[in-house]
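K.L.:
Sharing a model that was predicted from the sequence below.
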Amino acid sequence: MRARPASVAVLAPAVLLGLAACSTDGAPDAEEPGATSAEATADATADACAAGELPTLTDGTLTVGAGEPFEPWYVGEPTSGEGFESALVYAVADELGYGEDDVVWETVTFEQIISPAIKPFDLAAYQTTITEERAEAVDFSSPYLTSHQGVIVADDGEYADASSLADLEGARIGVTAAQTSLDAAEAAWGDAVEITPFSAAGDGMTALTSGTVDAMVMDVDQGVAASTVYFPDTQVVGTLPDVGEPEQLGLVLDKDSALTECVSQAVDALEADGTLDGLRTEWLKSDDIPELS
């Protein structure tokens, strides 16, 4: 699932060819420049990502950007370590050699996170989908979650029994303006529904419970928390079909940040050792929600 750094992928064939060219009748090989070069590159990368060597905004501190905390991403304040992204950040920090006391949180808006402006953080963790358009303005780490867009309706509403996309035709659908829910809703229904953008998911959910819209589309994991914690008279009836490539969330960094490769390596390590799977199981509850077709 995780792509390894391009430099390693390019070097591997060259190393193999170097070994084949140097072998002679089973005799021990002389020094192999290709292997030495690869080892030197790996050593240099490890040194660059060593604790205390990262060029963070403040020496010895990892500054993390996030918006207003809400479940399942943050339970309580981001400093709690509770919730999927809060726990993720502390796990990444640990991989990079930073203790809990070395992590400082900065409250930012979603627009600040995805804009090309210089960031007041080293990395941001705020449910940011990796897209080609955004990648022109910011860097992303390796993805830490593959996500889907969920459809939330009121328990006593007209669409409470919806089990297909067709069942929701004619509905007033709320989406979050700057996020991928808009594209997913347009791809799913086209002109068969009336789409209303909201500046924040909470605004859309408030509109749903008041009857201003009939359904709300948002990240399904966010939707599960919204329907069980914040708006208990609502339910997630299903997810929308993916648009193009599956949606994946990544940590956000400044464009061409010197930290990007190190942060990606940390995420990759957490995927490889099962930490990310454990965090998904502990904090996200969306595995059994069906896709609407």
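P.N.:
Everything's here; your move.
K.L.:
hey, let's count contacts and neighbours off CA atoms from now on
P.N.:
Will do.
K.L.:
quick one: contacts for the closest residue to residue 176 other than its chain neighbours?
P.N.:
Nearest residue to residue 176 in three dimensions, chain neighbours excluded: residue 198, at 4.9 Å (CA to CA, 6 or more residues apart in numbering). For residue 198, the contacting residues are 174, 175, 176, 177, 204, by CA atoms under 8 Å, 6 or more residues apart in numbering.
K.L.:
The third one reaches residue 202, doesn't it?
P.N.:
Read that as residue 176. No. Residue 176 is not in contact with residue 202 according to CA atoms under 8 Å; the separation is 9.2 Å.
K.L.:
And these two? Which one has more around it.
P.N.:
When neighbours are counted by other CA atoms under 10 Å, residue 176 and residue 202 differ, and residue 176 comes out ahead with 21 against 15.
K.L.:
Could I get the contacting residues of that one?
P.N.:
182, 197, 198, 199, 200, 201, 204, 217, 218.
K.L.:
Doesn't the second one lie inside a helix?
P.N.:
No. With the criterion set as DSSP: H, G, I helix; E, B strand; the rest coil, the secondary structure at residue 197 is strand rather than a helix.
K.L.:
still on that earlier bit, tabulate the contacts of residue 176 in TSV, adding columns for distance to residue 279.
P.N.:
Below are these laid out as TSV (distance: CA to CA, whole Å):
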residue	distance to residue 279
182	28
197	31
198	29
199	29
200	25
201	23
204	27
217	24
218	21
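K.L.:
A further structure is provided below for comparison with the first:
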Amino acid sequence: MKLRKVTAASAAVFALALTATACGGDDSGDNGSSSSGGGGKIKIGIKYDQPGLGLKTPQGYEGFDVDVVTYVAKELGYEPDQIEWVETKSAERENALSRGDVKLIAATYSITDERKQKVDFAGPYLLAHQDLLVKADSDISEATDLNDKKLCSVTGSTSAQNVKNDFAPKAQLSNRGGYSECLSALQNGQVDALTTDDSILAGYAAQDQYKGKFKLAGLKLSNENYGIGVKKGDTETVDKVNKALEKMVSDGSWDKAVEENFGPANYKNERAPKIGQLVQ
């Protein structure tokens, strides 16, 4: 076999190519995040339309989910300016992770057995409950008080139907396209209460235009364990995120985030849940 002679020039080119591959190669993966932070980016899925949890504003992104996952990202080696936020609606969360569109999802993502078949979860980082939001002067304090009253929920949600089935069979259900529409209807007296997770209700009620106008009934109609979604099989990332969440609780950052995002609505949150332990 005849060997081709390698000249000094071609050897130099080859060496440069190797150097470029080692220093500037793309090790970010499909979701645009490197394994150890540094100069890379990390794509994180959040909600864009939930005040108090995940909200896109002209100034940036804010909310409890945003604060939690920003803390987590920093522990993974990413500064806030290295985070690329991706709107991740409820119906697209599993697909976004499986496709590698995002590395993490923090978007009021309740951990369920069905979802655990498709994705892995770190956490939980918040225990929420289905609750009622009513006017500040309302005498509604129990779900059974909703008999013959108008109950608003978002189209496609099962929350209102659950109340009707389990607590107030005579409740009159009124669906709207979004929570903001339900709030307007509640404020105008068109409905008597709004139902969904207490964390979501508290986030809306904490907005400046609604402060002091609404209150949470303080019911616990269900348990919702919010977790951070990770691609199925990525146990290394799950372990790192769990360690970050434990640190966030221990150093007081978790309590601070709760107060800043939900405090104005007088949200009586549960204590930080134990990592890896779900409340059924």
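P.N.:
Thanks, I have the structure now. Here the structure is a predicted model, which means the values were calculated and not measured.
K.L.:
tm score of chain vs chain?
P.N.:
Once superposed, chain against chain, the TM-score is 0.69 (TM-score structural alignment, normalised by the length of structure 2); 233 aligned residues with a CA RMSD of 3.3 Å.
K.L.:
Overlap of the contact sets of residue 176 and residue 202 of structure 1?
P.N.:
Joint contacts of residue 176 of structure 1 and residue 202 (CA under 8 Å, 6+ apart) do not exist.
K.L.:
Near residue 257 of structure 2, how many other residues are there?
P.N.:
19.
K.L.:
Okay, and the equivalent of it over in structure 1 sits in which element?
P.N.:
With TM-score structural alignment as the criterion, residue 257 of structure 2 lines up with residue 279 in structure 1. Assessed by DSSP states H and E, residue 279 of structure 1 sits inside helix 275-283.
K.L.:
Run through who's touching that helix.
P.N.:
72, 73, 83, 84, 87, 88, 144, 270, 271.
K.L.:
mind redoing it with 7 Å?
P.N.:
Helix 275-283 of structure 1 is contacted from outside by 72, 83, 84, 270, using CA atoms under 7 Å, 6 or more residues apart in numbering.
K.L.:
Kindly indicate which of these lies nearest residue 22 of structure 1.
P.N.:
Among the contacts of helix 275-283 of structure 1, residue 270 lies closest to residue 22 of structure 1 (CA to CA), at 37.1 Å.
K.L.:
Are we agreed that the closest one is in a strand?
P.N.:
No. Secondary structure of residue 270 of structure 1 (three-state DSSP): helix, not part of a strand.
K.L.:
What's the local residue count around the closest residue to it other than its chain neighbours?
P.N.:
Closest residue to residue 270 of structure 1 apart from its sequence neighbours, by CA to CA, 6+ apart: residue 276 at 5.7 Å. Residues near residue 276 of structure 1, counting by other CA under 10 Å, number 21.
K.L.:
and the gap between the residue most central in space within structure 1 and residue 230 of structure 1?
P.N.:
Nearest to the mean C-alpha position of structure 1, by CA atoms, centre = their mean, lies residue 249 at 1.9 Å. Distance, residue 249 of structure 1 to residue 230 of structure 1, by CA to CA, to the nearest Å: 23 Å.
K.L.:
for residue 264 of structure 1, same thing?
P.N.:
For residue 264 of structure 1 relative to residue 230 of structure 1 (CA to CA), the value is 33 Å.
K.L.:
From the neighbour counts alone, determine which of the two ranks first.
P.N.:
residue 264 (23 against 16).
K.L.:
Buried residues, the helix holding residue 279 of structure 1. List them.
P.N.:
276, 279, 280, 283 (16 or more other CA atoms under 10 Å).
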